[in-house]
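A.B. asks: Everything below, folded, please.
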Amino acid sequence: MHDVCCFLSQNVPTNIGDHQVKVQVKSCALSPVDFKLYEDLKFEKEHVPVGREIAGVVLQVGPKVTFFQPDDEVVGILPLDAEQSGLCSIVVTDEYNLVQKPEKVSWVEAAAVIKDGLRAYTALHTLARMAAGQTVLVLDGAGPFGVLAIQLAHYHGVKVLATASSPEDQTFLEELRPSVARVIRVWDSKQDLVDSCLEETGGLGVDIIIDSGVRLYEEEPEAQRHCPHKHDLLTLLSVGGHWVTTEQHLQLDPPDSHILFLKAASLSFLNDEVWTTSRAKQGRYLRGCVKGCSTKLKHICWLWACV
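C.D. replies: Modelled structure (predicted):
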């Protein structure tokens, strides 16, 4: 068992690494802790830090840091193996885990949205390779992850269909027009998800599906009654389409795989923690920033300033 650690009492190191940044934390987000992921990655830690999404002011930078300088306002995500919690007043982390915070975004907003923003960017850009003119279906569009996916897709010229799980979610999503081309009422038994998507796309299906949970069997718990069945998503996926799933236990039977084969479609699993756990991905949050490119975390912060 792991203990959730809110505060760590050790002193902040006086000397920091070449590529490290010391940050005075102004705000942090208390996202749920995935203990199973810690076990899968074999992180044998007695205490697990919380509040990993932080926003704050740079106090000190290492001698080889190139992206930041003291007094810069930054936002970022502490890695899974971080020794400090975001609830500490001061944290030390690698510069690759941070990005500049736009002036018009508050401390609370920056810390609250950075993780879902990164998930949306990873799903649409890195995994689905979205392009202008495509159609994307965002399931549970009224959730934090769904809203950011909608905004990001719309900005890049992608037609967005979104599902609403309740009348309140429907009202909220309809207020996002023209970002959302159509709201599909999955809470209403009279409206069918597959028929609605095929009707909206002229029978061709959607190019990208971003789910927030999938029913693997006909009989599922009440909490998953609004989640689509995997067969429905395979049916409404277009030729050459891409399905990005958050369901880590998704099981595809041979007939399911055959449908993907016939459509030359593909399936990706969304694990946003890959960016902070994989050595091959380290540093790519800010890749291209020197050339003025808006990528990864930088792109998300830039998007906040535009929306």
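A.B. asks: C-alpha from now on. contacts and neighbour counts both.
C.D. replies: Will do.
A.B. asks: residues contacting the closest residue in space to Val180 that isn't next to it in sequence?
C.D. replies: Nearest in space to Val180, with sequence neighbours left out and distances taken as Cα to Cα, 6 or more residues apart in numbering, is Val160 at 5.1 Å. By Cα atoms under 8 Å, 6 or more residues apart in numbering, the residues touching Val160 are 135-138, 150, 153-154, 179-182.
A.B. asks: if we go to 10 Å?
C.D. replies: 134-138, 141, 149-151, 153-154, 177-183, 206, 208 (Cα atoms under 10 Å, 6 or more residues apart in numbering).
A.B. asks: With Cys197 instead?
C.D. replies: Taking Cα under 10 Å, 6+ apart, one finds 135-137, 161-162, 182, 184, 203-206, 235-237 in contact with Cys197.
A.B. asks: One more sequence to fold, the one below, so I can look at both together:
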Amino acid sequence: MKAVVITKAGGPEVLQLQDVPAPELKSNEVMIKVKAAGINGADKMQRHGQYPVPPGGSLYPGLEVSGTIEEVGKEVKGWKAGDEVCALLVGGGYAERVNVPAGQLLPIPKGVSLVDATGLPEVSCTVWSVVFMAAKLQEGENFLIHGGSSGVGTFAIQMAKYKGAKVLVTAGSDEKLQACKELGADVAINYKSEDWVARVKHETGGKGADVILDVMGAPYLSKNTESLAPDGRLIVLGLQGGATGEINLGALLAKRATIFVLALRSRPLEQKAHIVEEVRRNVWPAIEAGKVKPVIDRTFELKDVVKAHEWVDSSGHIGKVLLLV
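C.D. replies: You can find the predicted model right below:
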């Protein structure tokens, strides 16, 4: 089969479409003929050599796909060849075929195309597990999302509004801020031209954000701590700005704050299966009711993976970028 190989650590140019051996199917897995694969921040980190593949995982990038089941392992129940699915992966999505543990499969939501469904598994499992299962965002709470126009951000806006929270977002351009508003954000803040800490305080009546979803890491630690409400919860989901920084424990103690530093890819199979089932029960109904939708920026052919990663690296996208296989 053909798959995208990371030839060495570096920029988009290190990605090459090559002929590789097809993966061997395990008894608890299904083989998917891939229709499309989603591009995620973890793929970029892996490309740069900064995100080691978990033991036993595919060396090829790609953490989510949609497609058709071609073969079913002997222990798998409830799925059959010919079923159209989308799936959460540990890797290997940038390929013509990929094997997936059955517990990480999701049906295509009614009303969503097979291609568009590609953009759902990673963001839905991430947002539901960290924002609602871990941080327990509640109706009426203030929710601050950094990077509101990202794949995770656009999905988090919609789910939080669906659950009745007040949503504040930061983004770096008027176009991105407008897109966030159209998805339901109550407050959109340009972090390049505004003091977002002061704006968050103002928009919440001086209280601050009950939950903050952050992808920057170290550079935002102090400002996020300042922006938290009493009993606030800070979710660190990415380290785009760096991994090493200082934490004011006194400030956190005064606010009785909680920090979650969470990753999805490295979780055990049992945890991933539990998250996927929770998403199926709690998120899929919202999608099928038209309250939440995948936000797809654009698609590229698999052979144009270098161009696709160049576009993602430019940060010009709003929502998800997909590879058509």
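A.B. asks: thinking again about what came up before, output the contacts of Cys197 of the first structure in JSON lines; the columns should cover secondary structure.
C.D. replies: Converted to JSON lines, the contacts of Cys197 of the first structure look like this (DSSP: H, G, I helix; E, B strand; the rest coil):
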{"residue": "Thr135", "secondary structure": "strand"}
{"residue": "Val136", "secondary structure": "strand"}
{"residue": "Leu137", "secondary structure": "strand"}
{"residue": "Leu161", "secondary structure": "strand"}
{"residue": "Ala162", "secondary structure": "strand"}
{"residue": "Arg182", "secondary structure": "strand"}
{"residue": "Ile184", "secondary structure": "strand"}
{"residue": "Gly203", "secondary structure": "coil"}
{"residue": "Leu204", "secondary structure": "coil"}
{"residue": "Gly205", "secondary structure": "coil"}
{"residue": "Val206", "secondary structure": "strand"}
{"residue": "Thr235", "secondary structure": "helix"}
{"residue": "Leu236", "secondary structure": "helix"}
{"residue": "Leu237", "secondary structure": "strand"}
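A.B. asks: Spell out, range by range, the helices that occur in the stretch 201-325 of the second structure.
C.D. replies: Here the stretch 201-325 of the second structure has its helices, by DSSP state H, counting those that start in this stretch, at 221-227, 249-255, 269-282, 284-288, 305-313.
A.B. asks: So which of these is the most surrounded?
C.D. replies: Counting by mean count of other Cα atoms under 10 Å, helix 221-227 has the highest mean neighbour count of the helices of the stretch 201-325 of the second structure, with a mean of 20.
A.B. asks: what does stretch 36-43 of the first structure contact?
C.D. replies: Here stretch 36-43 of the first structure makes contact (Cα under 10 Å, 6+ apart) with 1-2, 35, 44-45, 48, 80-81, 273, 277.
A.B. asks: Let's see if you can find the most crowded of those.
C.D. replies: Counting neighbours by other Cα atoms under 10 Å, the top entry in the contacts of stretch 36-43 of the first structure is Val48, with 22 neighbours.
A.B. asks: Make TSV out of the helices of the stretch 201-325 of the second structure and add distance to Ile296 of the second structure.
C.D. replies: Listed next are the helices of the stretch 201-325 of the second structure as TSV, based on distance: least, Cα to Cα, whole Å:
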stretch	distance to Ile296 of the second structure
helix 221-227	29
helix 249-255	37
helix 269-282	20
helix 284-288	14
helix 305-313	12
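A.B. asks: just so I know, which of these lies nearest Gly93 of the second structure?
C.D. replies: Comparison of the helices of the stretch 201-325 of the second structure against Gly93 of the second structure by Cα to Cα identifies helix 305-313 as nearest, at 12.2 Å.
A.B. asks: what stretch of the first structure lies opposite the closest one in the alignment?
C.D. replies: Counting by TM-score structural alignment, helix 305-313 of the second structure falls onto no part of the first structure.
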